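Student: make a model of this:
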Amino acid sequence: MAVAEDASNLRVAWRRYWLQQIHDFSDANLQRREWLNPKQTNPHWSYIEFMCSYFSGFCLSEGGYAKAVTDNLVTEEEAVIVARLHKLLEKHDAPNGNHYDNNAVFDDPASERVNDFRTGSALSLSPIF
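Tutor: Okay, here's the model as predicted:
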């Protein structure tokens, strides 16, 4: 019984953090306000931290959402909704390879494709937020 309870608690915690990450990512104004704030010293509010948290923190680096679906962390429908965003993020690289330059990331034309997708992804996921 304890193993099932632990798995349930893990799923709840994983989903809460994942949904918060998707929500934070879908809010360009929040990112602009926090990522570009020179007084913001919390590393959470940076491009590199977002990318590392998203891919490594959720074990999405290899195989994307397949394992998350298998492990019952996300539904197939949710995985489909975020698949395009996931692919865009996988292919995105910071300008000049400088993952610490948040200003350059926001000014990068490649980031525009990701930015354009933000709203659609958030709206599609809104019923589960």
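Student: from now on I want contacts and neighbour counts done on CA atoms only, so please keep to that.
Tutor: Fine.
Student: name the residues that touch the longest helix belonging to the chain?
Tutor: Assignment by DSSP state H gives helix 2-26 as the longest helix of the chain. Contact with helix 2-26 is made by 30-31, 50, 54, 58, 72-74, 118-119, 121-122, 129, as judged by Cα atoms under 8 Å, 6 or more residues apart in numbering.
Student: please give me the structure for this one as well, since I'd like to look at both together:
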Amino acid sequence: MEKEWKMDKQYWRSMWLSSIAELTNLDLQIEKWLDASNANPHWGYVEFMCCYFDDVFQGRKYEDFLSDGWISEAEYDCVKDWHELLDAHKAPNNENYNDLAIVNDLEWRRIVAIGVIAKEQLIKLLPSDEASQLRS
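Tutor: Take a look at the predicted model:
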């Protein structure tokens, strides 16, 4: 039985943009992921990825949000390649909880850099209230 989808478009977009902001901010990742005194489980690679793929997309495909009208074709196009790279990313040595290795991983840094470019393009497409969620 397929899971019933119940989500408010505005709330979904806010979660989507917040996740993009976090996943494209290497300085934030270094500051929060590597802070040994921070006990909040949100601040780590695993949780960032879970928030994006599990909480935002909830098992649905990125294309579904285009066909449902929750994102425009231009928004879809500027994030699509980064989304696919992010989805395919594997932590070094498959150690998903080794945040230090991840932030130092050249592939992760490349994905973040590509995400920054996508984010900057996306900002130009969004109304100011949504664009502000992506500015860090």
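Student: thinking again about what came up before, drop anything exposed from the contacts of helix 2-26 of structure 1.
Tutor: Taking 16 or more other Cα atoms under 10 Å as the criterion, what is buried in the contacts of helix 2-26 of structure 1 is 31, 50, 54, 58, 73, 74, 118, 119, 121, 122.
Student: check which helix or strand covers the last one.
Tutor: Think residue 122 of structure 1. helix 109-125 (DSSP states H and E).
Student: in structure 2, what stretch matches that helix?
Tutor: Residues 106-122 of structure 2 are matched to helix 109-125 of structure 1 when aligned by TM-score structural alignment.
Student: may I see the buried residues of the matching stretch?
Tutor: Those would be 107, 108, 111, 112, 113, 114, 115, 116, 118, 119, 121, 122, for stretch 106-122 of structure 2 by 16+ other Cα under 10 Å.
Student: so how far is residue 131 of structure 2 from the fifth one?
Tutor: Between residue 113 of structure 2 and residue 131 of structure 2 the distance, using Cα to Cα, to the nearest Å, works out to 18 Å.
Student: residues near the counterpart of residue 27 of structure 2 in structure 1, how many?
Tutor: Residue pairing (TM-score structural alignment): residue 27 of structure 2 is matched to residue 29 of structure 1. Per other Cα atoms under 10 Å, the neighbour tally for residue 29 of structure 1 reads 11.
Student: could you check how far residue 29 of structure 1 is from residue 82 of structure 1?
Tutor: For residue 29 of structure 1 relative to residue 82 of structure 1 (Cα to Cα), the value is 20 Å.
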